[in-house]
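K.L.:
For reference, the sequence and a predicted model appear below.
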Amino acid sequence: MSAEGPPPSKVKKVDVSADPEDGRDYDVETQMALEEIDGCQNEIDALNEKASEEILKVEQKYNKLRKPFFEKRSNIIKKIPNFWVTAFVNHPQVSALLDEEEEECLHHMTQLEVEEFDDIKSGYRIKFHFSSNPYFSNTVLQKEFHLGSSDPKSESTKIDWKDKMNLAQNAKSRIEKFKQGRKRGLETKSFFLWFEDHEDPSQDDIAEVIKDDMWPNPLQYFLVPDIEVENGVEEEEDEDVAESVVVVEEEDEIEGEDEEGEDDEEGLEEEEDDGDDEDAAGEDE
């Protein structure tokens, strides 16, 4: 490049001074090193982007491979009464949303489905399947998340509530009564209010829990009560063993005391016999 040509491009000046108002220029050697680092970083970023594309392809491949197993699992789950409501109630985060009415409603839930879009980064949908119930006429309630754009959004099925059975409205009324002095996080604890909430789809913790934790392995949450029962039985057995040991020890002590008492009585009898013999000898003399 000729001396009369444009000056070489420089990276953005990096502020290394303690004072943020004090900018610094670098000597030629440092500037060249920084430009080389910037070039390396561009190569790394390009590889990271390529890796993301490859990972996406792998995820898409295995999503297709997992799908028939999820379908098989769903068909088996249908044979177990109240499977999903049990799993929901046992999940620490999901159960925090449920009031008594909503838990009762979820007894009519027959199936859960999570479907990721072909472009996984762009979003997913959650489907809740219901049998005929006294709360609403829908057979499927769906909440869908579109996260691929700079303006993420979500949308959900309009629930056709039956007369006087609107659980979302009931939850709102209940929350209004206790709203004063409470933080917002405590005000929205309702499953159906969550279902209808579209304020911040990119930060929907409950949806992510259902997608990434509940859906991959719901069995672990369904089995929680059985595990607790087994532990309870073991603890009761241990307590019974401990009590029996105490009883045995007490019985041993009582037997020991009885034996000592018998020995004392035998000693007294012997002493009395000796005394009688001495008295008899005195009379003879």
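P.N.:
Happy to help now that I have it. Here the structure is a predicted model, which is why all the values come from computation and not from measurement.
K.L.:
switch to C-alpha atoms for all contacts and neighbour counts from now on
P.N.:
Noted.
K.L.:
what about residue 154, is that helix, strand or coil?
P.N.:
strand (DSSP: H, G, I helix; E, B strand; the rest coil).
K.L.:
So what's the residue count around it?
P.N.:
By other CA atoms under 10 Å, the residues close to residue 154 number 20.
K.L.:
ok, the closest residue to it other than its chain neighbours - contacts?
P.N.:
Of all residues not flanking residue 154 in the chain, residue 145 sits nearest, at 4.4 Å (CA to CA, 6 or more residues apart in numbering). Contacts of residue 145 were listed using CA atoms under 8 Å, 6 or more residues apart in numbering, and they are 123, 124, 125, 152, 153, 154, 155, 201.
K.L.:
ok, now with 10 Å
P.N.:
Contacts for residue 145 (CA atoms under 10 Å, 6 or more residues apart in numbering) come out as 116-117, 122-126, 152-156, 198, 201-202, 204, 207.
K.L.:
Double-check that it belongs to a helix.
P.N.:
No: when three-state DSSP is applied, residue 145 is found to be strand, with no helix at that position.
K.L.:
Can you show me the helices along the stretch 101-250 of the chain?
P.N.:
167-177, 184-187, 191-196, 205-209, 219-222, 224-284 (DSSP state H, counting those that start in this stretch).
K.L.:
gap between the last one and the chain center?
P.N.:
Between the centre of helix 224-284 and the centre of its host chain there is 53 Å, according to CA atoms, centre = their mean, to the nearest Å.
K.L.:
again with the second one
P.N.:
Its chain's C-alpha centre lies 20 Å from the corresponding centre of helix 184-187 when counted by CA atoms, centre = their mean.
K.L.:
What is that helix packed up against?
P.N.:
Applying 3 or more CA pairs under 10 Å, 6 or more residues apart in numbering; DSSP states H and E, we find helix 184-187 packed against helix 167-177.
K.L.:
Kindly report the same for the first one.
P.N.:
Of the remaining helices and strands, those touching helix 167-177 by 3+ CA pairs under 10 Å, 6+ apart are helix 100-105, helix 184-187, helix 191-196.
K.L.:
Quick check: which of these is nearest to residue 38?
P.N.:
Closest approach to residue 38 among the helices and strands packed on helix 167-177 is made by helix 184-187 (43.5 Å; CA to CA).
K.L.:
Flag every buried residue along the closest one.
P.N.:
residue 187 (16 or more other CA atoms under 10 Å).
K.L.:
same check, this time on stretch 191-201
P.N.:
Buried residues in stretch 191-201, counted by 16+ other CA under 10 Å: 191, 192, 193, 194, 195, 196, 197, 198, 201.
K.L.:
Comparison target, given below:
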Amino acid sequence: MSVTAEEIMATYEDLAKLEAEFDNVETETIRYQYKISKDLYVKRAEVIAKINDFWPLVFEQAPMDIDEHIQPADSAVLLGAIKDFKVERFEIDNPVEGGDPRSVSFRFEFNENDHFEDKVLEKKFWWRHGKDGSIGYCSEPVEIKWKEGKDLTNGLLSLAKAAFDEQKAAPKKEGKEKKELGKAAAALKKKMEDHEGEVSFFAWFGFVGDYVTAEENAEVVAKKKTGVEFPLEDAEMADGGDDEDDEDWEDEEDLEIFPVGDDVAMALADDLWPNALKYFTHAQEEEGLSDVEYESGDEEEEEDGEGAAAKPKQKKHKKACAHGCEH
């Protein structure tokens, strides 16, 4: 039995509606969870404010999705100077048109350190819908005021911010119109090609993603609520696109200095933040076990009469601790 094109399209529309219903359930679940737990987070903040090195110890125990991006030089700053950390779903209490409870902000508060002047670094991730059918996080680069010769991103973050501002200020080009790289974007691309070694965690502040403006998001959300879908050509679902235009978009994607920035954001918001007490407890337990092993080792050496120096305590990560040492 053959199926007509009209029947196939009708089925796709049913799937799209079903997907929208699942999305609404997820949205309301996040909203409800935030509502019933926000007072607990206030209490938690009051308690941990009395604990020295709470957040350095939590970040020292960070899950792999975060930890793998923290380089030794980052660790010396992140764990040695971080004073407070806060995550907020800023579009829940102050919703904007088309706002979403999945939009999240990250606020890092630092003590004086050798690398940058900022006392607070804050980055927002907006959950937005694009006319091309994309749904997900986008952000804007956050500049860091690095001290002379102390830029851990080797200039990538500053150029990412300049390239973003340059692109935002440029006249918008539609369709297959040529998208040429500006001066800052070209400099960023060359810098990325010349960059050697691992990328600093602080490059995460330069993540942009598939950027969608608030106006475009509001337009798409409003149309979806009324059941109106964007034309197929706007959603870029049809095959046979222009190869040259695709190459232009690839050039823009190549300018992402921290491609997995949204994944790290989700790990921070959905894992490290809600489970901070668990990670702090693990850090305390590891410290206790290390002390026992250290003392046990001393006793054995004394009994053997060797007099050799005790081995250093082994920690979870081979990186700088909150006090600037490496382990």
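P.N.:
That came in fine, so what should we check first? All figures in this text were calculated on a predicted structure; none of them were measured in a lab.
K.L.:
Just give the TM-score of the two.
P.N.:
TM-score of the superposed chains, computed with TM-score structural alignment, normalised by the length of the first structure, equals 0.55; 199 aligned residues with a CA RMSD of 4.1 Å.
K.L.:
Save the helices of the stretch 101-250 of the first structure as TSV, and put in distance to residue 130 of the first structure too.
P.N.:
Shown next, in TSV, are the helices of the stretch 101-250 of the first structure (distance: least, CA to CA, whole Å):
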stretch	distance to residue 130 of the first structure
helix 167-177	15
helix 184-187	27
helix 191-196	14
helix 205-209	18
helix 219-222	18
helix 224-284	23
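K.L.:
hey, which of those is tucked in deepest?
P.N.:
Ranked by mean neighbour count, the helices of the stretch 101-250 of the first structure are led by helix 191-196 with a mean of 18 (mean count of other CA atoms under 10 Å).
K.L.:
mean deviation of that one from the second structure?
P.N.:
For helix 191-196 of the first structure, the mean deviation from the second structure after alignment is 2.0 Å (mean CA distance after the TM-score superposition for the first structure).
K.L.:
start and end residues in the second structure for that helix, please.
P.N.:
Counting by TM-score structural alignment, helix 191-196 of the first structure pairs with residues 201-206 of the second structure.
K.L.:
corresponding residue for the residue nearest to residue 154 of the first structure in the second structure?
P.N.:
When the second structure is aligned by TM-score structural alignment, residue 145 of the first structure is paired with residue 125.
K.L.:
any chance you could map the strands in the stretch 101-250 of the second structure?
P.N.:
Remark: strands assigned in the stretch 101-250 of the second structure by DSSP state E, counting those that start in this stretch are 104-110, 120-129, 135-139.
K.L.:
Just put the ones you listed in a markdown table and tack on distance to residue 81 of the second structure.
P.N.:
Converted to a markdown table, these look like this (distance: least, CA to CA, whole Å):
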| stretch | distance to residue 81 of the second structure |
| --- | --- |
| strand 104-110 | 5 |
| strand 120-129 | 11 |
| strand 135-139 | 25 |
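K.L.:
Check which helix or strand whichever residue in the first structure pairs up with residue 20 of the second structure maps to.
P.N.:
Correspondence of residue 20 of the second structure to the first structure, assessed by TM-score structural alignment: residue 49. For residue 49 of the first structure, the host element (DSSP states H and E) is helix 28-77.
K.L.:
Please list the outside residues in contact with the helix or strand following that helix.
P.N.:
On the C-terminal side of helix 28-77 of the first structure, the closest following helix or strand by DSSP H and E is helix 83-90. Residues outside helix 83-90 of the first structure that contact it (CA under 10 Å, 6+ apart) are 77-78, 91, 94-98, 102-112, 128, 210, 214, 217-225.
K.L.:
OK, contacts around the residue positioned nearest the centre of the second structure?
P.N.:
Against the mean C-alpha coordinate of the second structure, by CA atoms, centre = their mean, the closest residue is residue 265 at 2.7 Å. Remark: with contacts taken as CA under 10 Å, 6+ apart, residue 265 of the second structure is in contact with 65, 66, 104, 105, 106, 123, 124, 125, 137, 204, 207, 271.
K.L.:
can you do 7 Å?
P.N.:
With contact set as CA atoms under 7 Å, 6 or more residues apart in numbering, residue 265 of the second structure has no partners.
K.L.:
Just give me the match in the first structure for it.
P.N.:
So residue 265 of the second structure corresponds to residue 207, using TM-score structural alignment.
K.L.:
Would you mind stating the distance between that match and residue 93 of the first structure?
P.N.:
Relative to residue 93 of the first structure, residue 207 of the first structure is positioned 11 Å away (CA to CA, to the nearest Å).
K.L.:
what's the answer for residue 73 of the first structure, then?
P.N.:
23 Å.
K.L.:
Those two: which has the busier surroundings?
P.N.:
Ranked by neighbour count (other CA under 10 Å), residue 73 of the first structure and residue 93 place residue 93 first, with 14 against 11.
K.L.:
So the more buried one, which state does it fall into?
P.N.:
coil.
K.L.:
For it, which non-adjacent residue is spatially closest?
P.N.:
With CA to CA, 6+ apart as the criterion, residue 93 of the first structure has its nearest non-adjacent residue at 7.4 Å, and that residue is residue 206.
K.L.:
Relative to residue 159 of the first structure, how far out is the one you found?
P.N.:
19 Å.
K.L.:
Which residue in the first structure aligns with residue 62 of the second structure?
P.N.:
Residue 62 of the second structure maps onto residue 91 in the first structure, by TM-score structural alignment.
K.L.:
Residue 243 of the second structure too?
P.N.:
Checking with TM-score structural alignment, residue 243 of the second structure has no match.
K.L.:
list the contacts for residue 243 of the second structure?
P.N.:
By CA under 7 Å, 6+ apart, no residues touch residue 243 of the second structure.
K.L.:
now it: how far from residue 115 of the second structure?
P.N.:
44 Å.
K.L.:
now residue 62 of the second structure
P.N.:
Taking CA to CA, one finds residue 62 of the second structure at 22 Å from residue 115 of the second structure.
K.L.:
quick one: which of those two has more around it?
P.N.:
With neighbours defined as other CA under 10 Å, residue 62 of the second structure and residue 115 compare such that residue 62 has more, 24 against 18.
K.L.:
Could you find the closest non-adjacent residue to that one?
P.N.:
In space, residue 62 of the second structure is closest to residue 272, 6.5 Å off (CA to CA, 6+ apart).
K.L.:
Find the nearest non-adjacent residue to residue 141 of the second structure, please.
P.N.:
In space, and not counting its chain neighbours, residue 141 of the second structure is closest to residue 206: 4.1 Å by CA to CA, 6+ apart.
K.L.:
wait, doesn't that neighbour sit right on residue 157?
P.N.:
Yes: in this structure, residue 206 of the second structure is within contact of residue 157 by CA atoms under 7 Å, at 5.5 Å.
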